[in-house]
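Student: Model the structure of this input:
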Amino acid sequence: ASLKIDGEIIQDLSQRQEDFKRVKFTDLTRQGIQEHPISSQELAELITYKFNDSQRILVILNTIGAVNQLAENLDSGQLNCKVYALTTRMCAAHRQKLINEIKDRLAQKLPTICVSTPLIEAGVDISFETVYRSVCGLDSIVQAAGRCNRNGERDRGDVYLVLLNKDSEKLDKLREIKWGQKIVLNMLAQKDFDPDSLLQTKVINNYFDHFYQEIDQSELSGYPTSDEGRDIHLADYIEGKQASRDYLQQNSGSELKAFSGSETIAKHFEVIDQETVSVLVPYGKGSDLIALLNSQNYQDS
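Tutor: All right, here's what the predicted structure looks like:
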């Protein structure tokens, strides 16, 4: 079989882009030619002002602190609406319970606002009329758009891009988000740039070209790690490097076991970091289990 280099994972990409015409992007990150960062309170006021236009709203922000602050601002406002906050500080069971409640309310067309971290962008089949997205990397913006008008509630749902100020959303320790945000803001600043073009292939390719340049210029270039006491870069072990490609063209698959670099990559590289441990929390049956584990009867059994 021939080896296809840089093949597109999504084979029907043009059709998927056509599907996303169910949403319209509006850039609220600027006033004229100047960037226009807003506070959490100002974003709450904006959502309240536009609430009569759409009453089933998703707001995705980049940090847990920003989510909790906005949810509090909306709860304390004048809206007669149920406000939910979803973050990774909730246990999975708690988050799923709230997501199920939100889905039920959306199905009944009840006024509902969900403020969430990016956890809702992937693997959650849910649809809102309107989405507000704190500006970030283009890949996350596309994922956010996927939660808007998913079920065709409107001819075109609205996706608003907003820029929170540094006091409302602190990104100092979130380098990849800051890189993505900078690139997207530069795109939006271009004269006559149409925000709806964010879903076009050439714009997406341009974004990732710039994003990988940021990585190449950082200490993350080459995926540095330590292997048995040696400082290495996992990129040096990729079989897709030109020397490996030449080898693949000249040798049969049965001889590929000579490449051991893949084992090193498999040992160290994770697409999604899993540096977590399981804990028991006092939610639902967890409270009773904790009490049981701490009881004298359990200790004596």
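Student: For the rest of this, base every contact and every neighbour count on C-alpha atoms.
Tutor: Noted.
Student: Could you pull out the helices in the stretch 151-300 of the chain for me?
Tutor: 175-189, 201-216, 242-250, 261-268, 285-294, 296-300 (DSSP state H, counting those that start in this stretch).
Student: Can you tell me which of the ones you listed is most buried?
Tutor: The highest average neighbour count among these, using mean count of other C-alpha atoms under 10 Å, belongs to helix 175-189 at a mean of 17.
Student: To compare against the first, here's the next sequence to fold:
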Amino acid sequence: MSEKSSVFLAHVRQDSNGQWVEHLLDEHLHGVAALAESFAVTFKAGDWARLAGLWHDLGKYRTTFQRYIRGASGYDAHIETALGKVDHSTAGALYAMQRMKGLGRILAYLIAGHHAGLPDWQSAEAPASSLANRLNQADLLADALAAAPPTDILNAPLPTSNPGGERDHALWIRLLFSCLVDADFLDTEQFMTPDKTAQRGRYPTLAELEPRFAAYMTGLTAKTDATAVNRMRALVLERCRNAAEQSPGLFSLTVPTGGGKTLASLAFALRHARQHGKRRILYVIPYTSIIEQTADVFRTAFDADAVLEHHSNFETEHETPRSRLACENWDAPLIVTTSVQFFESLFANRPSRTRKLHNILDSVVILDEAQLLPPDFLTPILRTIRELSRYYGVSFVLCTATQPDLSSRHGFDFSLKGLDDVREIVGDAAAVHELHDSLRRVELTLPADFQTPITWETLAAELQTHYRVLCIVDRRDDARVLHGLLPPDTVHLSGLMCGQHRSDVIAEIKQRLRNPNAPLRVISTQLVEAGVDLDFPVVYRALAGLDSIAQAAGRCNREGRCFNLGQVVVFVPPTEPPKGHLRQACQAGRQILQRRPPDPLDPALFTEYFQSLYWQKGVEQLDSKGIQPLLKNNQRFEFSFRTAAERFQLIPEIQAPIIVQYGDNERLLAQLARSGDGLERKLLRQLQRYVVNIPRRVHQRLLAEGAIAERQPGVYVQVAPLYDSVLGLRVDNTPIAHYAPDDLIT
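Tutor: Sure, this is the predicted structure:
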């Protein structure tokens, strides 16, 4: 080996002149330690994070690793190295156990997982990767120590702060892990690609954004007519600003659809953040069809650089090198993201998913359409919300027109710990009811007989008697069948249309609605219900959960322009809702509506509805994947991080994506075909606008038939004429259209 071998390297790179540049290992360890400590100070765990940073790459002192990095990089090209990477993370985990005994297991999880992900303590499925198994490889530590690492690293002071205390230990460890891996990424990036580091940050602060927003709202108010609806929106805005002065914690914002809760909730968040020193605002939305709309509203209020939009269907026109970097760790003041991205990250174990977690702390999180929190994961989600609010300085706002009952419930043989200290922003129950009455814009017509369904033919004939009407059904195949019975100019919307197609159609609908003389009939699945800003005089809704009916009503007479009340007609369809949550929600809604209450949308009914819905499932089904037992506090810190992450999937893996042929995306598809072994991030982002998800069994059949082709590993493209310009993806004689609308949450 050369004389350079006496220098311990963490990374090497060549500069623009072809000269080798060294990143010394001790410099890297100290750099990561300092960064991780600065992140973890937020939750008083800086001493733990600093030690994790100092020890995370102790294994790189091994002679085997030093030979590997020199030979594999070409730095010492004459050195022969074995194929495959060298384990450099287990040694630090072993050293943590040696120095700290039982408490060392905390750091062992972080260090052992800082590349491959937080492991399970023990695993029947993957025993070799379990932490217990890896801690048996004592020779890896002996090899590292034989190189005599610096004593200031080996003998660093042990943590003195309480490791978790009464908190959720597994969440505390995941947050520490976030601090470590983000620090590791950033320190490595600063050496390897300093131009990227230079692009980070430089966002406006929340303190700078608030006066911009206030000026925008003043201008917006000046342009609006003094209608009853706009007066109520102004009242909601005022109450949000006043409530922002309250101490941090849990809040609800219960405002009827069309009451201006999106901008009002942001006004609350901005003022609350300024008042209490919060670092950022996260706006969490269930549907991508809403997230794009909401982010555009926020960009209008501020500017494009102030808003980070993070989801799978990211619009490339708003993406910049800086925003791509900020998506990695949410280092921006205002983030608009999806429920999937937010909650799955909180339970993830992979470094790329978890590095953003520490930036959630000391923030304001607005959970838009809170009624759509997934019931099968409700128990672990509520526990995490409580923990983040109580111990980590996060204020949550549960924002919806149909507020779910998430309070604790206890019985003879069950117990559910919910959210018990939620403060309603608009006031007490009487104030919520007064707001509901003031914003009443529709009248509901219920079925004469809840047991007798209407036929599609009869419903189609009835819809044709209306000049402008929106009809919402639960099943994608129901939408297709009903659409086929109506005149050719009828508009169709469903999740079998790719995102770009849906956006184009929604834009067309809005354009036609602006022309008072244009007839318009729309058949849609429930993807239009949550936040899509449409306004019809008449809306038909298949019998469903009470929250879905209320959301459908929010697309009717939204601006209060109807001479009389808008008309919402609930009908019993000839098909049942899909099995699972939607069918249970329909049953709970039917039970209440069959009593024919004077006001079926009375806010008081939603408490009863959600209680019935949740308890109909049973408390054990509110954690149907068994996440809680895997992460339960225990004195030995034995957790199953990897298994919990695999189980916490809000979008089930029974679906598979296809890139369809739509519009003018031939150029993108041709570029994909020419991309060889590499797939550029920008191209992938653009192609995501043309994805449709279908059941894996149908996906496999189409692949076998040659109807789709794999252009890149895991990237499948439609090659047969399967896509219809009106109906979207068509695969005749298959159950492809049998989707639960829950599958549209992306």
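Student: picking that back up, export the helices of the stretch 151-300 of the first structure to CSV and append columns for distance to residue 30 of the first structure.
Tutor: Converted to CSV, those look like this (distance: least, C-alpha to C-alpha, whole Å):
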stretch, distance to residue 30 of the first structure
helix 175-189, 8
helix 201-216, 19
helix 242-250, 44
helix 261-268, 41
helix 285-294, 47
helix 296-300, 61
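Student: Go through these and name the closest to residue 13 of the first structure.
Tutor: For the helices of the stretch 151-300 of the first structure, proximity to residue 13 of the first structure was assessed by C-alpha to C-alpha; helix 201-216 is nearest, at 8.5 Å.
Student: Flag every buried residue along stretch 111-122 of the first structure.
Tutor: Buried residues in stretch 111-122 of the first structure, counted by 16 or more other C-alpha atoms under 10 Å: 111, 112, 113, 114, 115, 116, 117, 118, 120, 121.
Student: same deal with stretch 20-36 of the first structure?
Tutor: For stretch 20-36 of the first structure, by 16+ other C-alpha under 10 Å, it's 20, 22, 23, 24, 25, 27, 28, 29, 30.
Student: now stretch 420-434 of the second structure
Tutor: For stretch 420-434 of the second structure, by 16+ other C-alpha under 10 Å, it's 422, 423, 424, 425, 426, 427, 432, 433.
Student: Ok, stretch 35-50 of the first structure next?
Tutor: So, applying 16+ other C-alpha under 10 Å, buried residues of stretch 35-50 of the first structure: 37, 38, 39, 40, 41, 43, 44, 45, 47, 48.
Student: what helix or strand does the corresponding residue of the second structure for the fifth one sit in?
Tutor: Pointing back at residue 41 of the first structure there. Following TM-score structural alignment, the counterpart assigned to residue 41 of the first structure within the second structure is residue 457. Applying DSSP states H and E as the criterion places residue 457 of the second structure in helix 456-463.
Student: could you point out which element follows that helix?
Tutor: Defined by DSSP H and E, the subsequent element after helix 456-463 of the second structure is strand 468-472.
Student: okay, that next one sits on what stretch of the first structure?
Tutor: Taken onto the first structure by TM-score structural alignment, strand 468-472 of the second structure occupies residues 56-60 there.
Student: And for that stretch, what's in contact with it?
Tutor: With contact meaning C-alpha atoms under 8 Å, 6 or more residues apart in numbering, stretch 56-60 of the first structure is reached by 67, 106, 109-118, 128-134, 144.
Student: Narrow these to those in strands?
Tutor: Of those, the ones assigned to strands by DSSP state E are 112, 113, 114, 115, 116, 130, 131, 132, 133, 134.
Student: Tabulate those residues (CSV), appending distance to residue 196 of the first structure.
Tutor: Shown next, in CSV, are those (distance: C-alpha to C-alpha, whole Å):
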residue, distance to residue 196 of the first structure
112, 26
113, 24
114, 24
115, 23
116, 23
130, 15
131, 14
132, 15
133, 14
134, 16
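Student: Which parts of the stretch 1-150 of the second structure are helices?
Tutor: Per DSSP H, counting those that start in this stretch, the stretch 1-150 of the second structure carries helices over the ranges 25-40, 46-55, 63-73, 90-100, 104-112, 131-134, 138-145.
Student: Columns distance to residue 297 of the second structure on top of these, output as TSV?
Tutor: Converted to TSV, these look like this (distance: least, C-alpha to C-alpha, whole Å):
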stretch	distance to residue 297 of the second structure
helix 25-40	31
helix 46-55	38
helix 63-73	47
helix 90-100	47
helix 104-112	40
helix 131-134	47
helix 138-145	54
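Student: Nearest to residue 664 of the second structure among these would be which one?
Tutor: Of all the helices of the stretch 1-150 of the second structure, helix 63-73 comes closest under C-alpha to C-alpha, at 42.4 Å.
Student: Show where the closest one falls in the first structure, residue numbers please.
Tutor: Going by TM-score structural alignment, helix 63-73 of the second structure sits over no part of the first structure.
Student: ok, the buried residues of stretch 111-122 of the first structure vs residue 223 of the first structure, which is closest?
Tutor: Ranked by distance to residue 223 of the first structure (C-alpha to C-alpha), these are led by residue 118 at 23.9 Å.
Student: Now do the contacts for the closest one.
Tutor: Taking C-alpha under 8 Å, 6+ apart as the test, what residue 118 of the first structure contacts is 60, 61, 62, 140.
Student: any chance of those in JSON lines, with distance to residue 217 of the first structure too?
Tutor: Below are these laid out as JSON lines (distance: C-alpha to C-alpha, whole Å):
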{"residue": "60", "distance to residue 217 of the first structure": "29"}
{"residue": "61", "distance to residue 217 of the first structure": "27"}
{"residue": "62", "distance to residue 217 of the first structure": "24"}
{"residue": "140", "distance to residue 217 of the first structure": "22"}
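Student: quick one: which of those residues is nearest residue 196 of the first structure?
Tutor: residue 140 (15.0 Å).
Student: now the closest one, what's its secondary structure?
Tutor: Secondary structure assignment for residue 140 of the first structure (DSSP: H, G, I helix; E, B strand; the rest coil): helix.
Student: cool, and residue 190 of the second structure?
Tutor: helix.
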